[in-house]
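**Student:** compute the structure for the input listed below.
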Amino acid sequence: MKYTEYDEKTLKHLQSLELMILKDFIKICEENDLTYYMYAGSLLGAVRHNGFIPWDDDLDVIMFREDYEKFKKVFISSPNEKYELLTNETEEDYFHTLSKLMIKDTRFEENWVSQVNFHVGINMDIFVLDDLSDNNLKRNYQLKRAFLYNKLLIMSKIKLDDLPLVTKLITYTGYYILNLLKVKPFTIYKRCLKFLDKFKDENAKCVFDISATAEEYPQIFLKEDFKDTIKIKFEDIEVNIPKGYDNILKSLYGDYMQLPPEEDRYNHITENLDFGRY
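**Tutor:** Next up, the predicted model:
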């Protein structure tokens, strides 16, 4: 796996700023009665390490679609001097279905940033949970369409070189066709939201993280596992995790309490890390 070799001081500095983002994010959620959960590697870090995974360089939370949309409205309607929100509503060329809460005037950028006209600061990822149909035929259709929207979003803006030859040819072809037709990521994202809205069902048994459908297997979870939150220590604060965290972590990582071999400990490949005034 690819891995950025940080010196200990730099990594701790980066993690401290990400923790600052989390604290301020939690404050906004509490003030506006919004529910969040630690997610992915950050959920694993909370449970296994009571904080960051030692080699991890990012921070992840997840929200149900309704709370996620409310958070975006709250933040966009009252921007502050400290943070900015990178999302499809604030940047029409942004090509993900998740948002990034970023510290202004900092940089945390990977190699694809040279292909876009926006910057990425030190940030926290905010993922989304959407309802998944209980009907098997509808579910398969929903997941395949979600997969397609994710691929189209990425292909509409960037070319990825680190791919098998056939996949690379397909993505390059998609990139040139979408750009020839002047299809913006924002247009694809709005169609994606309209599609997801058709499956909105408070009684649905399962939910999924649409961003993960860009991979081979989508992340599907029982909604029941997110029904309640519990508090757990994360560095010097307490954070929300789903009550069904054990099922979620097993789904994501298998035997999650076992440390992976060193060659499987991965993070982002940063090409530009700048702490700004921090």
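**Student:** C-alpha from now on. contacts and neighbour counts both.
**Tutor:** Fine.
**Student:** most remote residue from the chain's center?
**Tutor:** Using Cα atoms, centre = their mean, the residue of the chain lying farthest from its centre is Leu180. It sits 28.7 Å away.
**Student:** buried residues, the lengthiest helix in the chain. List them.
**Tutor:** Longest helix in the chain, counting residues (DSSP state H): helix 8-31. By neighbour count on 16 or more other Cα atoms under 10 Å, the buried set for helix 8-31 is Leu11, Lys12, Leu14, Gln15, Leu17, Glu18, Leu19, Ile21, Leu22, Phe25, Ile26, Cys29.
**Student:** name the next helix or strand downstream of the lengthiest strand in the chain, please.
**Tutor:** Ranked by number of residues, the top strand in the chain under DSSP state E is strand 123-132. Next helix or strand after strand 123-132 toward the C-terminus (DSSP states H and E): helix 136-155.
**Student:** another sequence for comparison is provided below:
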Amino acid sequence: MRFNNVKDATPEQIRALQLKELEILKKLKKVCYEHHLRFFLIGGTLIGALRNKGFIPWDDDIDVMMLRKDFEILSAHPEWFENEDLIMQRSSEKINQHLTGIELKDPNTTFINKHSVNENIQHSIAIDILPMDYRPKGKIKKMKQIVYSMIYSLYNADRIPDHQGNLIKIPSYLLLKAVPSKKAKYRLWSWAQRKMIALDDKESREVVELSCGIKALFRYVDAAWFESSLEVEFEGELFPIPIGYDEYLTTVFGDYMSLPPEEDRVAKHNTLLVDTEVPYTNDMRKEFIKGD
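**Tutor:** I've put the predicted structure just below:
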């Protein structure tokens, strides 16, 4: 099924996209279980599992979280997905995903996001895998980790943060303009990433989402909520969620079992082309660059 902006997609088109993402999630589960790595459904995907036993009807992506150690192990082994016909990509010196985590992609599909159309990457339907880190002990070290994370997130994503006010957008714009070179941005964010990870301290008993926006950096999340998992139904199959899912979701979303206002029940991505059946080719991207 082919369509342009997912924000304007019909329920049938959204569903076709969701089912492709579900296939990727099932393959991730298979690989993680084979290699004894833990992952959790998170965000809107977790809410959907609890409230709908599947996708929230208007949700256009799947959110997965892994503790940093397992996240880095997975990231180091893209070959694990070769037999699953998936491609794992993460921003590096050579490519920029405009995303701070890992994307696990189905190369037999197309998903051109407006924010990354100028990048020569695999523009395919994917699921997002984000890391969860431990906070350090002590106020000074905590603040250092937050500052490093801000530098990392801004220059790694290399775009104005979504869903943020002008208080964040204007300084972000100016800071990005101050470092125009992609190579310089890579050196900056890779340095900041090493620094923020080095401050991890399991003894703090607190975890933090360093790649999920300003609010997440200052949010208290008990490490015990992610020490183990339980399985719940999501689209007819069982998937792991954090043992402290209720405390976590209440902290992040408040009354997460209630529906949001109707005007907020929309897809969040801004796409130029989505095709659930046709493999991405570079000519598809060039068409939109010319017309930009």
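**Student:** rewinding a little: and the helix or strand following the longest helix of structure 1, which stretch of structure 2?
**Tutor:** Going down the chain from helix 8-31 of structure 1, the next helix or strand is strand 37-38, by DSSP H and E. Under TM-score structural alignment, strand 37-38 of structure 1 corresponds to residues 40-41 of structure 2.
**Student:** so who does Asp161 of structure 1 touch?
**Tutor:** Counting by Cα atoms under 8 Å, 6 or more residues apart in numbering, Asp161 of structure 1 touches Lys168.
**Student:** helix or strand for it, which one?
**Tutor:** Using DSSP H and E, Asp161 of structure 1 sits in no helix or strand.
**Student:** strands of the stretch 101-250 of structure 2, start to end?
**Tutor:** Applying DSSP state E, counting those that start in this stretch to the stretch 101-250 of structure 2 gives strands spanning 102-105, 110-113, 126-134, 206-208, 221-222, 229-234, 237-242.
**Student:** can I get these in CSV including mean neighbour count and distance to Ser92 of structure 2?
**Tutor:** Converted to CSV, those look like this (neighbours: other Cα atoms under 10 Å; distance: least, Cα to Cα, whole Å):
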stretch, mean neighbour count, distance to Ser92 of structure 2
strand 102-105, 23, 11
strand 110-113, 25, 18
strand 126-134, 23, 15
strand 206-208, 22, 23
strand 221-222, 19, 29
strand 229-234, 16, 31
strand 237-242, 19, 29
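**Student:** which one, of those, ends up nearest to Lys290 of structure 2?
**Tutor:** For the strands of the stretch 101-250 of structure 2, proximity to Lys290 of structure 2 was assessed by Cα to Cα; strand 110-113 is nearest, at 14.3 Å.
**Student:** which one of the strands of the stretch 101-250 of structure 2 lies closest to Leu46 of structure 2?
**Tutor:** Here strand 237-242 is closest among the strands of the stretch 101-250 of structure 2 (Cα to Cα), at 7.1 Å.
**Student:** so the closest one versus strand 229-234, what angle?
**Tutor:** 140 degrees (axes from the mean of the first three to the mean of the last three Cα atoms, to 10 degrees).
**Student:** mind reading off the mean deviation between strand 237-242 of structure 2 and structure 1?
**Tutor:** When structure 1 is superposed, strand 237-242 of structure 2 averages 0.4 Å from its matched positions, counting by mean Cα distance after the TM-score superposition for structure 1.
**Student:** give me the contacts around that strand.
**Tutor:** 29, 39-42, 46, 225-233.
**Student:** likewise stretch 271-278 of structure 1?
**Tutor:** Contacts of stretch 271-278 of structure 1 (Cα under 8 Å, 6+ apart): Leu14, Leu17, Asp105, Thr106, Arg107, Phe108, Glu109, Glu110, Asn111, Ile122.
**Student:** among the residues you listed, which pair sits farthest apart?
**Tutor:** Leu17 and Asn111 (21.7 Å).
**Student:** follow-up on the earlier one: what does the longest strand of structure 1 contact?
**Tutor:** Contacts for strand 123-132 of structure 1 (Cα under 8 Å, 6+ apart): 18, 21-22, 58-65, 68, 97-103, 108, 139, 142, 196, 199-202, 204-211.
**Student:** can you pull out the helices in the stretch 151-292 of structure 2?
**Tutor:** In the stretch 151-292 of structure 2, the helices defined using DSSP state H, counting those that start in this stretch lie at 166-178, 182-198, 214-217, 245-253, 282-290.
**Student:** which one of those lies closest to Pro78 of structure 2?
**Tutor:** Of the helices of the stretch 151-292 of structure 2, the one closest to Pro78 of structure 2 (Cα to Cα) turns out to be helix 182-198, at 19.7 Å.
**Student:** can you tell me how far Lys198 of structure 1 sits from Asp246 of structure 1?
**Tutor:** Lys198 of structure 1 is 30 Å from Asp246 of structure 1, where distance means Cα to Cα, to the nearest Å.
**Student:** look at those two and report which has more neighbours.
**Tutor:** Counted by other Cα atoms under 10 Å, Lys198 of structure 1 and Asp246 do not tie: Asp246 has more neighbours, with 15 against 11.
**Student:** cheers, nothing more for now.
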